[in-house]
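>>> Need coordinates for the below:
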Amino acid sequence: VDDALRQMALQGRGQAPVVNAQGILVGMVTRAELLGFAQWGEADTAAQAWAAWRAQDVQSVMLTPIPSVSRGADMRRVARALLDSGLPGLPVVTDEGQVSGFVSRTDVLRVALKDAGLDVWG
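Predicted coordinates:
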């Protein structure tokens, strides 16, 4: 968890995909889950609890299964997936399930503002 928080902070991201050794999407973490102090358990002090939380494996706190979108998905499909999931963004995956990118609500809004024509919505 500590490494994931550090990487997300360095990259200015609020969420990140979790992949296996083959690069296949297995889950996702968000800043909210990584800072989810409700699962601190039996620790005696806040410092001990925070240290224990940060030492956990990211797979124990990731969201899974996680929805994703394909590289060729139109904006209507992406917008629907974002709304249905309630997540701030979703991984973009290849046909083999490997993560090739990430799309956020902000990305969808940028496309909508840039190309106000209805053809962008598929």
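>>> rest of the way, CA atoms for contacts and neighbours
Fine.
>>> just the helices in the protein please.
Counting by DSSP state H, the chain has helices at residues 2-11, 31-34, 46-55, 75-85, 105-114.
>>> out of these, which comes closest to residue 98?
helix 75-85 (17.4 Å; C-alpha to C-alpha).
>>> From the contact counts, what lies against that closest one?
strand 69-70, helix 105-114 (3 or more C-alpha pairs under 8 Å, 6 or more residues apart in numbering; DSSP states H and E).
>>> Quick check: buried residues in it?
Using 16 or more other C-alpha atoms under 10 Å as the test for burial, helix 75-85 gives 75, 78, 79, 81, 82.
>>> Distance of the residue lying farthest from the centre of the chain relative to residue 2?
For the chain, the largest distance from the centre (C-alpha atoms, centre = their mean) belongs to residue 44, which lies 31.3 Å off. Separation of residue 44 from residue 2 (C-alpha to C-alpha, to the nearest Å): 20 Å.
>>> ok, now residue 60?
For residue 60 relative to residue 2 (C-alpha to C-alpha), the value is 13 Å.
>>> neighbour count winner among those two?
More crowded of residue 60 and residue 2, by other C-alpha atoms under 10 Å: residue 2, with 16 against 9.
>>> Another for comparison:
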Amino acid sequence: MRTTVKDVMTTRVTTVREHAPFRDIAEVLVTNGISAAPVVDGDDRVIGVVSEGDLMRKEEFREQYSGESYRPSRRSQLRRWITGQHEAGERKAAENTAAGLMDAPAVTVSPFASISRAARLMDEHGVKRLIVVDDQGRPSGIVSRRDLLKMYLRDDDETRRRVVEGIPSHARWDDRDGIIVEVHDGIVTLSGQAGRRSEAKTAVQTAQRVEGVVDVHEALSWREDDVVTLPVTWDRP
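Here you go, the predicted structure:
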């Protein structure tokens, strides 16, 4: 059974309206102990995300308001160039509503997406959390890196069950013959003898695909080698 975002996400979502003023946004973040909140329009559809960092632009560029010059550090400038936000800081410092302060569009994910999909989205966009939206674009949850780590806390017996379910029954036996599955601290060990080499290969691939598996150790043999390895040929120039 595949683990989805819905299985690990936080269902409590605190949002702010697109026209919410600066102070109200700050109060929402501080009162709820959160670092960012989805911004929704009049139909409750997610249109962006506003964070503590967006609000802190006021302080970062405050010197400009008193006539003093300010230039972000080289490190900050490089980070913003990499993330495509090199021009956003000063603009956000002059904004006073969620619509002007937010990052848009928001990085969202479906509640039925796989854990792997969520992890890839976080990596691609350089974010620590994703807004989970329904098919109407309305928020139904938040999934963070910490939520994704929950799958590594799964009981070893449950992990073993999921691995065993994915291996064809005719290739599996837990006594004197067949593929033996053992799990310790999330590490799967496959031992024993499969009927065919292709069955052993399938068992390894099955274990590797199970969410929460830390590693797969293979100690398998087989009676029949039915995997055809094509010879490598090199064309002369």
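>>> Can you calculate the TM-score here?
Once superposed, chain against chain, the TM-score is 0.80 (TM-score structural alignment, normalised by the length of structure 1); 115 aligned residues with a C-alpha RMSD of 2.6 Å.
>>> TSV for the buried residues of helix 75-85 of structure 1, including distance to residue 54 of structure 1?
Formatted as TSV, the buried residues of helix 75-85 of structure 1 follow (distance: C-alpha to C-alpha, whole Å):
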residue	distance to residue 54 of structure 1
75	36
78	32
79	33
81	30
82	28
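>>> which one of the residues you listed sits closest to residue 111 of structure 1?
Closest approach to residue 111 of structure 1 among those (C-alpha to C-alpha): residue 75, at 8.2 Å.
>>> Can you give me the separation between the counterpart of the closest one in structure 2 and residue 143 of structure 2?
Using TM-score structural alignment, the equivalent of residue 75 of structure 1 in structure 2 is residue 115. Residue 115 of structure 2 is 10 Å from residue 143 of structure 2, where distance means C-alpha to C-alpha.
>>> Mutual contacts of those two, please.
Among the neighbours of residue 115 of structure 2, those also in contact with residue 143 (C-alpha atoms under 8 Å, 6 or more residues apart in numbering) are residue 5.
>>> before we move on, the earlier item: hmm, residue 149 and the match of residue 75 of structure 1 touching each other?
No: in this structure residue 115 of structure 2 lies outside contact range of residue 149 using C-alpha atoms under 8 Å: 9.8 Å.
>>> quick one, strands of structure 2?
16-17, 36-40, 46-51, 108-109, 129-133, 139-144, 178-184, 187-196, 215-224 (DSSP state E).
>>> Make JSON lines out of these and add mean neighbour count and distance to residue 83 of structure 2.
Converted to JSON lines, those look like this (neighbours: other C-alpha atoms under 10 Å; distance: least, C-alpha to C-alpha, whole Å):
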{"stretch": "strand 16-17", "mean neighbour count": "22", "distance to residue 83 of structure 2": "24"}
{"stretch": "strand 36-40", "mean neighbour count": "24", "distance to residue 83 of structure 2": "18"}
{"stretch": "strand 46-51", "mean neighbour count": "24", "distance to residue 83 of structure 2": "15"}
{"stretch": "strand 108-109", "mean neighbour count": "22", "distance to residue 83 of structure 2": "17"}
{"stretch": "strand 129-133", "mean neighbour count": "24", "distance to residue 83 of structure 2": "16"}
{"stretch": "strand 139-144", "mean neighbour count": "22", "distance to residue 83 of structure 2": "19"}
{"stretch": "strand 178-184", "mean neighbour count": "21", "distance to residue 83 of structure 2": "40"}
{"stretch": "strand 187-196", "mean neighbour count": "20", "distance to residue 83 of structure 2": "36"}
{"stretch": "strand 215-224", "mean neighbour count": "15", "distance to residue 83 of structure 2": "32"}
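>>> closest to residue 77 of structure 2 out of those strands?
So among the strands of structure 2, strand 46-51 is nearest, using C-alpha to C-alpha, at 18.8 Å.
>>> mean shift of that closest one relative to structure 1?
In the superposition with structure 1, the average deviation recorded for strand 46-51 of structure 2 is 0.7 Å (mean C-alpha distance after the TM-score superposition for structure 1).
>>> Relative to structure 1, which residues correspond to that strand?
Under TM-score structural alignment, the match for strand 46-51 of structure 2 is residues 25-30.
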